[in-house]
Structure formats: structure tokens, C-alpha cells
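> quick one, structure for this:
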Amino acid sequence: MSTELLKILKTRFEKHKNRHQGIEWAQVEAKLTASPKKLKVLAIMEETGGEPDVIAFDKKTGEYTFVDCSAESPKGRRSVCYDQQALDERKEAKPADSATEMAAAIGIELLDEEAYRALQALGAFDLKTSSWLLTPPAVRKLGGAIFGDRRYDRVFVYHNGAQSYYAARGFRGLLKV
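Here you go, the predicted structure:
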């Protein structure tokens, strides 16, 4: 699987050069080959419809940042409420999982608002769907959670009850390698 996944990632990398200007695939591939656990996480991101791609390199840490770059919120990660607390508080019509629990199980971080806006600066994402975002504790404490999408050629960040879930709302993840 890792050879096939590396081929998929390389093809995506070459197709979307605007997402990672100044980054060379050979260095990314070497880092991935040396990180089999991270490669497994990327495989799950791919399997759940995330289409992960490199969007940044941190010179201080030497880490590449991969983010779900699927046009819409990943199909295999939709119809979830925000977190375990929200899932536990739902009395009926519970979703199968929550965004934070799924992200932790996969081994990725939810995008926060800043990372989501940075992703949106690289292309038009979530034109028909929306994605849960890492919610500030003060908002979550009050029962809410935030999500983002792009409508009318603008990026919007909204709020909703953390227990809510919709067929068109999932989450995007971030992985540093």
C-alpha cells in the first residue's frame, strides 16, 4: 500500500504545485519513507476521502504539513457531531461518531480557523459541504462548536450546537510529518 499511496500523493503534489511552492517532492518522499506510522495515517486520510496534500514546510521543525484537500469535506468523515461530550448528550438520533474522536483515532488534528482560512487561500473548498473546526474552549464550554465553508466566493466560519450533525458536514484534518 505504501508504494501505491506514495504514487497517489506524488501525482497530487505535482498536479497542485500552487499549494506547496518551494517544496520538492524528493524531500517529502524521503520524510514519508522514514515515517511509516505517518504514512499509515495518510493512508487513512486517503481512504476516508480526504485527498491529503502538502501545504507547508516548517523550517524550524523540519516538518511538512499535510491537510485534507478534497474539494468537499471528506465523504468518509461526515454526519458526525463535534465531540464525545456532544455525542453523549444526544438523547436520540445519535450519529455514529464525533469529529474529535474520529480525528484522534486516525491520528490527525482538526483544522482550526486559521488553518482552515489558510487552506481556503489555496483553492475553493467546501462549496457544497462544511467542515467542523477546532473550537475555542470558551465556545465549547457554552455548548457550541464552529465550522466553516465557502459560499458566494467567501469563506465563512459559523457556530452550531456541538450535538448537531448533518450529512454534508464532516471535518478536515492536518498531519505534520
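
> switch to C-alpha atoms for all contacts and neighbour counts from now on
OK.

> in the protein, which spans are strands?
Applying DSSP state E to the chain gives strands spanning 52-58, 63-68, 109-110, 130-133, 144-151, 154-161, 169-171, 173-176.

> now the angle from the fifth one to strand 154-161?
It stands for strand 144-151. 150 degrees (axes from the mean of the first three to the mean of the last three CA atoms, to 10 degrees).

> packing partners of strand 144-151?
With contacts taken as 3 or more CA pairs under 8 Å, 6 or more residues apart in numbering; DSSP states H and E, strand 144-151 sits against strand 130-133, strand 154-161.

> now do the first one: which elements does it pack against?
So that's strand 130-133. For strand 130-133, the packing partners by 3+ CA pairs under 8 Å, 6+ apart come out as strand 144-151, strand 169-171.

> repeat that with 10 Å
For strand 130-133, the helices and strands in contact under the criterion 3 or more CA pairs under 10 Å, 6 or more residues apart in numbering; DSSP states H and E are helix 99-106, strand 109-110, helix 113-120, strand 144-151, strand 154-161, strand 169-171, strand 173-176.

> to compare against the first, here's another:
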Amino acid sequence: MSNKKDLTVEQREELLGVLKARFEKHMNRHKGFDWDKVQVKLEANTEKLWSLGEMEETGGEPDVVGYDQEKDEYIFCDCSAESPKGRRSVCYDRAALESRKKHKPENTAIDMAMAMGIELLTEDQYRALQKLENFDTKTSSWVQTPSDIRELGGALFCDYRFGHVFVYHNGADSYYGARGFRGSLRV
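This next block holds a predicted model:
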């Protein structure tokens, strides 16, 4: 991930091409939506396009999963089959990372999401995503954790097994090679 929140013209064109191809391939995620309208929004919001580039670079395969009519915003979400590879083996947040005495992971889900300009999915968003397709059948993803759980040292993660979405808890300082996080972005 770069610190510069801008893409070159070539990078923008390439990313828009990737996003358009994915949009057209997975119309079940956004029935009745028009790519040209999405593209106009993206071209007008270059910092958000940069965030989508970061989602793509870390293996998230972002795609449109909704539209907020009130705010006139398209909702993108990581739609990779499994938790994005470039965002795994991270604990939940900075406090959890700093509390580890040994074997600290390189980063946290919250810090990475903030740096990318995206938000971790909520449990409700995760459940809604699973209604579109089955995701995380072999991996799991951290989700936004209520403050009362976090204050007690825990954090929540979800996955999809046996035809159901499961929500679990773990110490926020834990990290696993098969656990990452999914993000969302409004454009």
C-alpha cells in the first residue's frame, strides 16, 4: 500500500477496467444497476478510487453490492471468495497489538482499513453480503466490534459454514493465517 492517495491515469484506467469487468460478470450482486452511473461517481471521487485500488491490491476484489438512494452513494464491498489474502494474520486493533508481549503481527485490521480509507464490515453488513453469495467458507473475517465487548478484550469475527453465517469472539490480540477482514466503501 502506498502513502500517496492518487493513481496515475494509466492506473485509473486499468482499475476502472477491472471494476467494470467484475461488475458485468456478477450482475447478481447489483441487479438493475448501470455501470456508466457508477463510473461517473468513481471518476468524480479519485480518493475513493484510490481506496478501491488498495482493496484490489490486497486481494479484496471490490464490487458494488448496494446503493443508498438517500445519500446517492454506491456501496462497494470486498467480494473475494475468501478473506482478502493481503489482509490476513492481523489482530483487531492497535490496543490489541500493543498488548501482545511476543509474536506480534505486522498490522491490525482497524489500522489497515483506516489507511486504505475503508471501514470494516458490521455484522449486519457481513450477513447481507452472504445473501449475495457464499464467502469465507475456508477463512474468517474480523467485523466491527461493539465497544462493550472490545473493552473486555474481545473482538468479533464471522465466517460461513454449514449453510449459515457464524459470529464468534476471540481475544482482539489473536491473529491467524486464515483470518483477515472485509471492508466497505461508499462512493
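
> now the helices and strands packed on strand 144-151 of the first structure in CSV, with mean neighbour count and distance to residue 146 of the first structure?
Formatted as CSV, those follow (neighbours: other CA atoms under 10 Å; distance: least, CA to CA, whole Å):
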stretch, mean neighbour count, distance to residue 146 of the first structure
strand 130-133, 29, 6
strand 154-161, 15, 4
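
> using JSON lines, lay out the ones you listed together with distance to residue 82 of the first structure.
Converted to JSON lines, these look like this (distance: least, CA to CA, whole Å):
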{"stretch": "strand 130-133", "distance to residue 82 of the first structure": "7"}
{"stretch": "strand 154-161", "distance to residue 82 of the first structure": "9"}
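
> indicate which one of these is closest to residue 75 of the first structure.
Between residue 75 of the first structure and these, the tightest spacing by CA to CA is seen for strand 130-133, at 11.0 Å.

> by how much does the closest one deviate from the second structure on average?
Aligned to the second structure and superposed, strand 130-133 of the first structure gives a mean residue distance of 0.2 Å (mean CA distance after the TM-score superposition for the first structure).

> contacts for the lengthiest helix in the second structure, please.
Across the second structure, the helix with the greatest residue count (assigned by DSSP state H) is helix 9-25. Residues from elsewhere that reach helix 9-25 of the second structure, judged by CA atoms under 10 Å, 6 or more residues apart in numbering: 6-8, 29-30, 33-36, 38-39, 42-43, 46, 49-50, 52-53, 56-57, 61-65, 79.

> looking at the helices and strands packed on strand 130-133 of the first structure, which is buried most?
strand 169-171 (a mean of 28; mean count of other CA atoms under 10 Å).

> give me the helices and strands touching that strand, please.
Under the contact criterion of 3+ CA pairs under 10 Å, 6+ apart, strand 169-171 of the first structure touches helix 99-106, strand 130-133, strand 144-151.

> excluding chain neighbours, what is closest to the alignment partner in the second structure of residue 64 of the first structure?
Using TM-score structural alignment as the criterion, residue 64 of the first structure maps onto residue 74 of the second structure. Spatially, and ignoring its direct neighbours in sequence, residue 74 of the second structure is nearest to residue 67 (4.4 Å; CA to CA, 6 or more residues apart in numbering).

> now do the contacts for the counterpart of residue 140 of the first structure in the second structure.
In the second structure, the residue matched to residue 140 of the first structure (TM-score structural alignment) is residue 150. Residues near residue 150 of the second structure by CA under 10 Å, 6+ apart: 92, 93, 95, 96, 144, 156, 171, 172.
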